[in-house]
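Student: I'll drop the sequence and a predicted model, then ask my questions.
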Amino acid sequence: MSTESGPAAAHGRSSEHKAAQRRAVRLEWTTIAVLLVTVAAVYLVSGQSQAMKVAWIEDSLSLLPPIAFLIAARVAHRAPSSHFPYGYHRAVGIGHLVAGVALLAMGLFLVVDSGSGLLAGERPPLGVVEIGGQVIWVGWLMVAVMALSCVGPVILGRMKAAPAETLHDKVLYADADMNRADWKTGIATIVGVLGIGMGLWWADAAAALVVSVSILRDGWANVSGAIQGLADARPTRFDGTDPHPLVHEIDEVLDGVDWADDHGARVRDEGHVFHVEAFLVPADGQQVTVEMLAAVRRRLTDLSWKLQDVVVTVVAEVHDTHRPS
């Protein structure tokens, strides 16, 4: 059996990975700064509007993914220890789960709260305010703040997509996806506020319900993806859609081993990196040496820096679950 793990296996990190990591950290700190300003602004003009209250809560919850990413990014790169022999890469998945559970719980609460407000026929009063000697309807301030609050997160969300793919970071991708969808929250809230101004008392609660369902959907998607990762499901792309290409590339390398009659592999998503257990069935009469296994291991680790921990061994037979779908 031949193994490789730790820093020696992460040979490709010096350029692409480190650059993407630095860019992601900068973007997340920028996101936190933008969200803090947004949360304060929305709170100041929210009044008694249910839609504005829900938008404020969503903006506050949007702080969770970037905070989870920054904590996980710091913890994940610690060296393995005797107590954590696989390292701390699972911190990424744990951060993903924590953020997802918070979103899911708050989404459920807000759906019930908004729905009950709609059924009860609550009519939020929106008054006026005097600014510079001019009397202005509070609703216009709400509309202006919500319109401006959408711009930063949407731009930042698009900028995070590339490093999320490079790092294979599902927390960062989930954060980017939520940011890119913020314009929907803004539009729903604006429609609700304008509805109040037009005398449509139900528009505010309906808009709040729409935003609440969006939070609930984000929470469910994040919890589902995080649980699958922590439960060692077959690795998928950073967006959780298709099987990760490395799964098939590993199979192609093993298929090219001329002294083996059959092969298979188990690939575990540890967060940013993968743990690989490769199995080879030697041909009849073939004597396998440590050098032969080490050569296969090197070919696998050369595929990507993501293959952080690789084990290559010989077996009598390969189970069907060890083959790519």
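Tutor: In hand now; what should we look at?
Student: rest of the way, CA atoms for contacts and neighbours
Tutor: Fine.
Student: count of neighbours near residue 107?
Tutor: 26 (other CA atoms under 10 Å).
Student: wait, it sits on residue 215?
Tutor: Yes - assessed by CA atoms under 8 Å, residue 107 is found in contact with residue 215 at 5.0 Å.
Student: Which neighbouring elements make contact with whichever strand or helix holds residue 310?
Tutor: According to DSSP states H and E, residue 310 maps onto strand 307-314. Where contact means 3 or more CA pairs under 8 Å, 6 or more residues apart in numbering; DSSP states H and E, strand 307-314 is packed against strand 2-4, strand 274-282, helix 290-301.
Student: and the comparison structure, right after this:
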Amino acid sequence: MHQRLSAGQLATGSILIALAVMGLKTAAWMMTGSVALLSDALESLVNIGGAVMAWFAVRYAQRPPDADHPFGHHKAEYFSAVAEGILIVIAALVIVHEAVNALGRPAAAEWGTAGMVVNAVAMGVNLAWARVLLQAGRRLHSPALSAGGHHLMSDVWTSAGVLFGLVLALTTGWAVLDPLLALLVAVNILREGWQVISGSVNGLMDTAAPEGERTEIEEIIHSSAAGALQVHGLKTRRAGRALFVECHMVVESSMTVQEAHDICDRVEAALRKGFPDAQPVIHVEPEHKLEPAGIKPR
């Protein structure tokens, strides 16, 4: 069912899920007083902020091109992902502060199991929704949804580590494990924040399409540009869902404009069939522009 949901609907769902998980984790912390569970709940607070930003970014990115933004608004999702990464880093610093304070006054490891069960339920909800977002992010080429999915997946591993450590603390009576676990949580969150920020900045820097997509684009051109002598100078870039493809197509000097235009139309149609959000630009050149290397159509 989730495969039929739009990016906007998934972004709305992320807000609702983040609120529910935050409520569960806060309840778990209040039932136990564990600093590690508090750190887990603080990370969920970041999830809410990230989900809200993604909701706005996804809707803004779907706006059609206008006079001020002729190439569309697709990159808005990257700004959302960068902002979420910054929030992740801030949350990690707050957790470090709480954990360091707790190291000087570790409480007795007398937590009940009820709070940990509640936290485990929250972890299960996060795991299910993270998988939904990761699949949707790949399907829709949405940086905002992918960033949210990776963040939630990190949250799942954090929760699993916290629960394992608290069980160990209960078993051994070593209360110092609680703030130490919180510090480990902070390190994991910092790593996740860095990955989200760096990945989104790459998108803002017009990184080329993934290697697999470039290979598929070359094959599409190879099989659809019959009548041309060569295609070279292929450039690609991803901007959220949009895929920009530029290339130079060499034709015989005697070919009419209409014949060359027909080949361009055929190549563009084939690219859009393989990549519905492709925006190709083809520059036609005469045969003396042949390059030593390029794509030779069939």
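Tutor: Received, thanks. Owing to the predicted nature of the structure, the values given are computational and were not obtained by experimental measurement.
Student: circling back: now the angle between helix 290-301 and the strand holding residue 310 of the first structure, please.
Tutor: Strand 307-314 of the first structure runs at 140 degrees relative to helix 290-301, counting by axes from the mean of the first three to the mean of the last three CA atoms, to 10 degrees.
Student: and the helices and strands packed on strand 307-314 of the first structure as a markdown table, adding mean neighbour count and distance to residue 42 of the first structure?
Tutor: Listed next are those as a markdown table, based on neighbours: other CA atoms under 10 Å; distance: least, CA to CA, whole Å:
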| stretch | mean neighbour count | distance to residue 42 of the first structure |
| --- | --- | --- |
| strand 2-4 | 18 | 51 |
| strand 274-282 | 22 | 41 |
| helix 290-301 | 17 | 49 |
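Student: For residue 53 of the first structure, find the nearest of these.
Tutor: Judged by CA to CA, the one of these that comes nearest to residue 53 of the first structure is strand 274-282, at 41.4 Å.
Student: matching residues in the second structure for the closest one?
Tutor: Residues 243-251 of the second structure are the counterpart of strand 274-282 of the first structure, counting by TM-score structural alignment.
Student: Serialize the helices and strands packed on strand 307-314 of the first structure to JSON lines and add fields for distance to residue 220 of the first structure.
Tutor: Shown next, in JSON lines, are these (distance: least, CA to CA, whole Å):
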{"stretch": "strand 2-4", "distance to residue 220 of the first structure": "36"}
{"stretch": "strand 274-282", "distance to residue 220 of the first structure": "24"}
{"stretch": "helix 290-301", "distance to residue 220 of the first structure": "34"}
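Student: Aligned counterpart of residue 171 of the first structure in the second structure, please.
Tutor: When the second structure is aligned by TM-score structural alignment, residue 171 of the first structure is paired with residue 144.
Student: Okay, and its match sits in which element?
Tutor: Judged by DSSP H and E, residue 144 of the second structure forms part of helix 143-172.
Student: buried stuff in that helix?
Tutor: 143-156, 158-159, 161-163, 165-170 (16 or more other CA atoms under 10 Å).
Student: Ok, stretch 26-43 of the first structure next?
Tutor: So, applying 16+ other CA under 10 Å, buried residues of stretch 26-43 of the first structure: 27-28, 31-32, 34-35, 38-39, 41-42.
Student: Give me the mean distance between that stretch and the second structure.
Tutor: For stretch 26-43 of the first structure, the mean deviation from the second structure after alignment is 3.2 Å (mean CA distance after the TM-score superposition for the first structure).
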